[in-house]
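[1] Sequence and predicted model, in that order:
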Amino acid sequence: MTRWRSTNGALLERRAAGVLRTAHGGAAWAAGPNTAEALRAALAVRPDYVELDVHVTRDGELLLWHDEHIVTPAGAFAIAAHPLADLLALPTPDGTLMTLPQALEEARGRSGVMIDLKAPDLYAPLIATLDTLDVHDALVCGGYVDTLLALKARRPDLPVSLTPDAAAYASFGVTLRRLGSLDAVTVYWRTVDAAMVEAAHALGVMVLAWTVDHPPVAAHLLALGVDGLTSNSPAVLSALRRHPAPGPGTDPRLLVPGYLES
């Protein structure tokens, strides 16, 4: 049995029960990603985590959105250049804009939140939010190594996951050994092979693959031994519920319902 680096009780309990299931951007099948409607629809599916992308506004508020700009018929509005009130007033017909504190409160007791850092220098507002709201059921991921390490130093129980860049992929094992406080890696599913999973598990690091929307891909990754999948598909998320690790010789086609019909 793998001895994980993480000491976060919620993460360890969920992983012990099965493959981690993360809803990408909330329920992207129901509403615009990172919106209030998408979050609420995702919570109804009861995933282990809801992945949400985070930026900081000009006045220091953490806003959920994937891109640096919110695009409307009137133009593209840079999140970092505008106060929260102005951004909330923008028309977003695919869903209601939401702040990270609002999302954390909505998800409390129902799902963990995977906070995906989409900008540098988010340490101060993020740690203030987690401390003020007394949030312990969260996982922070992204490519901003300095922010991840600072968060981990301040909150050792907070799981952090590196989203590798090309250099980190090229020296995967070395990177994980050098960054000894990482709990996980969030990796593009096409980069995953058995050697990656073996190298991560040898160091107690979980492998969380994104974004997996088709049963054959999910089956392939489960057979490789990944620890979690992020998906836009309610069918894939539901099929993964409390999914055991595959045994030796398991036919990957049997790991995810719907594979043979794909």
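    Yes, it's here. Here the structure is a predicted model, which means the values were calculated and not measured.
[2] From here on, just use CA atoms for contacts and neighbour counts.
    OK.
[3] Tell me the secondary structure of residue 91, please.
    Recorded secondary structure, residue 91: coil (DSSP: H, G, I helix; E, B strand; the rest coil).
[4] now do residue 55
    strand.
[5] Hmm, residue 117 is touching residue 140, no?
    Yes - if you go by C-alpha atoms under 8 Å, residue 117 and residue 140 touch, sitting 7.3 Å apart.
[6] could you check the distance from the residue lying closest to residue 59 once chain neighbours are set aside over to residue 58?
    In this structure, residue 59 finds its nearest non-sequential neighbour in residue 83, 5.2 Å apart by C-alpha to C-alpha, 6 or more residues apart in numbering. Between residue 83 and residue 58 the distance is 5 Å, computed by C-alpha to C-alpha, to the nearest Å.
[7] do residue 104 as well
    Taking C-alpha to C-alpha, one finds residue 104 at 21 Å from residue 58.
[8] Tell me which of these two has more neighbours.
    Shown here are residue 104 and residue 58; by other C-alpha atoms under 10 Å, residue 104 has more neighbours (20 against 14).
[9] before we go on, here's another structure to hold up against the first:
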Amino acid sequence: MLIIAHRGASGYAPENTIAAFELAINQNADGMELDVHLTKDGEVVICHDDDVKRTTNSQGLIKDMTLEELRRLDAGSWYGESFRGITIPTLQEFMALAADTHMLINLEIKNLPYYHKGIEQKLIRSVHEHDMLDRVVISSFDHYALAETARLEPAMKLGVLFSTRVIDPWDYVRKLPFAAYSLHPHYSFVDVEYIRQCHAHGYKVYPYTVNEAEWAGPLAQAGLDGVITNYPDRFR
């Protein structure tokens, strides 16, 4: 069972920052999950929300701000004074860090409620520049974005995210116009039968956000492929 750090080791450091990613590496996580947006000037940056107000000292939509404007923001002090001055990272900065590891990398496209036109091509270009096609999964709740990714790069691993309880999600995924690699459901949807059905249809299962090792133990025995967690060390 892979241990995938959710927005880095976000239980211990500001989410989606280099500090959180470096900590996930130090905690021997098997992978990292992060969220990407496009800035006003077309740069790919790492942040979960479309508005920066929760995780910085300012507010405003990422799509309406340039990279230079985002770089002026403090993305760490909201979490703790020791992280003051940390900035929102770019995808290129993260990929340079991750390229020196053997970790599975899950890039989540945040296309809702705002659609980042062209973000798929930029992610694919970065993956190829760092020679990481074999260990990157691109996921999204926007399944149209996944279809566009598949059109541009058929070899890309794609993860289908679900925030609701879809009836027989493996059947839904099987009918999509692209080949999925994995299903990424909320952890509360997952049980032994869910895992069995996904595996029978050829899909891996990476639920989010799993923070209790006691929950994952029995499902690990049932073949759960991985957990996306804020606390990688708890599972290691």
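    Cool, got the structure. Just so it is clear, the model here is predicted, and its values are computed rather than measured.
[10] care to give me the TM-score?
    Once superposed, chain against chain, the TM-score is 0.85 (TM-score structural alignment, normalised by the length of the second structure); 219 aligned residues with a C-alpha RMSD of 2.0 Å.
[11] re earlier: separation between the residue nearest to residue 59 of the first structure and residue 55 of the first structure?
    When distance is defined by C-alpha to C-alpha, residue 83 of the first structure is 12 Å away from residue 55 of the first structure.
[12] the more surrounded of the two?
    Neighbour count, other C-alpha under 10 Å: between residue 83 of the first structure and residue 55, residue 55 has more, with 26 against 16.
[13] wait, doesn't the more buried one sit right on residue 121?
    No - assessed by C-alpha under 8 Å, residue 55 of the first structure is found out of contact with residue 121, at 9.8 Å.
[14] which residue ranges form the strands in the stretch 151-262 of the first structure?
    160-162, 184-188, 206-210, 228-231 (DSSP state E, counting those that start in this stretch).
[15] what are the ranges of the helices in the stretch 51-200 of the first structure?
    84-88, 100-107, 123-133, 145-154, 166-170, 172-178, 194-202 (DSSP state H, counting those that start in this stretch).
[16] any idea what residue 41 of the first structure aligns with in the second structure?
    Matched to the second structure by TM-score structural alignment, residue 41 of the first structure sits across from residue 23.
[17] Now name the helix or strand holding that match.
    helix 18-26 (DSSP states H and E).
[18] That helix vs the first structure, average distance?
    In the superposition against the first structure, helix 18-26 of the second structure averages 0.9 Å from its aligned positions (mean C-alpha distance after the TM-score superposition for the first structure).
[19] how many degrees apart are that helix and helix 91-98 in direction?
    Per axes from the mean of the first three to the mean of the last three C-alpha atoms, to 10 degrees, the angle that helix 18-26 of the second structure makes with helix 91-98 is 20 degrees.
[20] Enumerate the positions of helix 18-26 of the second structure that are buried.
    Under the neighbour-count criterion of 16 or more other C-alpha atoms under 10 Å, helix 18-26 of the second structure has 18, 19, 20, 21, 22, 23, 24, 25 buried.
[21] from those, which is closest to residue 226 of the second structure?
    residue 24 (15.2 Å; C-alpha to C-alpha).
[22] right, and that closest one touches residue 7 too?
    No - here residue 24 of the second structure does not reach residue 7: they are 9.3 Å apart, not a contact under C-alpha under 8 Å.
[23] which residues are in contact with both of those two?
    Residues touching both residue 24 of the second structure and residue 7 by C-alpha atoms under 8 Å, 6 or more residues apart in numbering: residue 32.
[24] ok, and what's touching stretch 36-50 of the first structure?
    Under the criterion C-alpha under 8 Å, 6+ apart, residues 14, 20-32, 95-98, 103, 107, 110-114, 234, 237-238 lie in contact with stretch 36-50 of the first structure.
[25] Go through those and flag which are in strands.
    Among the contacts of stretch 36-50 of the first structure, DSSP state E puts 20, 21, 22, 23, 24, 112, 113, 114 in strands.
[26] tilt between the helix holding residue 23 of the second structure and strand 2-6?
    Using the same axes, to 10 degrees: helix 18-26 of the second structure against strand 2-6 is 170 degrees.
[27] so how far is helix 18-26 of the second structure off the chain centroid?
    Centroid separation for helix 18-26 of the second structure versus its chain: 14 Å, with C-alpha atoms, centre = their mean, to the nearest Å.
[28] Translate residue 69 of the first structure into the numbering of the second structure.
    Match for residue 69 of the first structure (TM-score structural alignment): residue 51.
[29] Please tabulate the strands of the stretch 151-262 of the first structure in TSV, including the columns distance to residue 125 of the first structure and mean neighbour count.
    TSV is the format used below for those (distance: least, C-alpha to C-alpha, whole Å; neighbours: other C-alpha atoms under 10 Å):
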stretch	distance to residue 125 of the first structure	mean neighbour count
strand 160-162	16	26
strand 184-188	23	21
strand 206-210	25	24
strand 228-231	25	26
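[30] could the ones you listed go into TSV alongside distance to residue 169 of the first structure?
    Shown next, in TSV, are these (distance: least, C-alpha to C-alpha, whole Å):
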stretch	distance to residue 169 of the first structure
strand 160-162	11
strand 184-188	9
strand 206-210	13
strand 228-231	19
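[31] Which one of the ones you listed lies nearest to residue 135 of the first structure?
    Per C-alpha to C-alpha, nearest to residue 135 of the first structure of those: strand 160-162, 14.2 Å.
[32] Tell me the residues of the second structure aligned with that closest one.
    With TM-score structural alignment as the criterion, strand 160-162 of the first structure aligns to 158-160.
[33] how much does the matching stretch stray from the first structure?
    After superposition onto the first structure, stretch 158-160 of the second structure lies on average 0.4 Å away from the residues it aligns with, using mean C-alpha distance after the TM-score superposition for the first structure.
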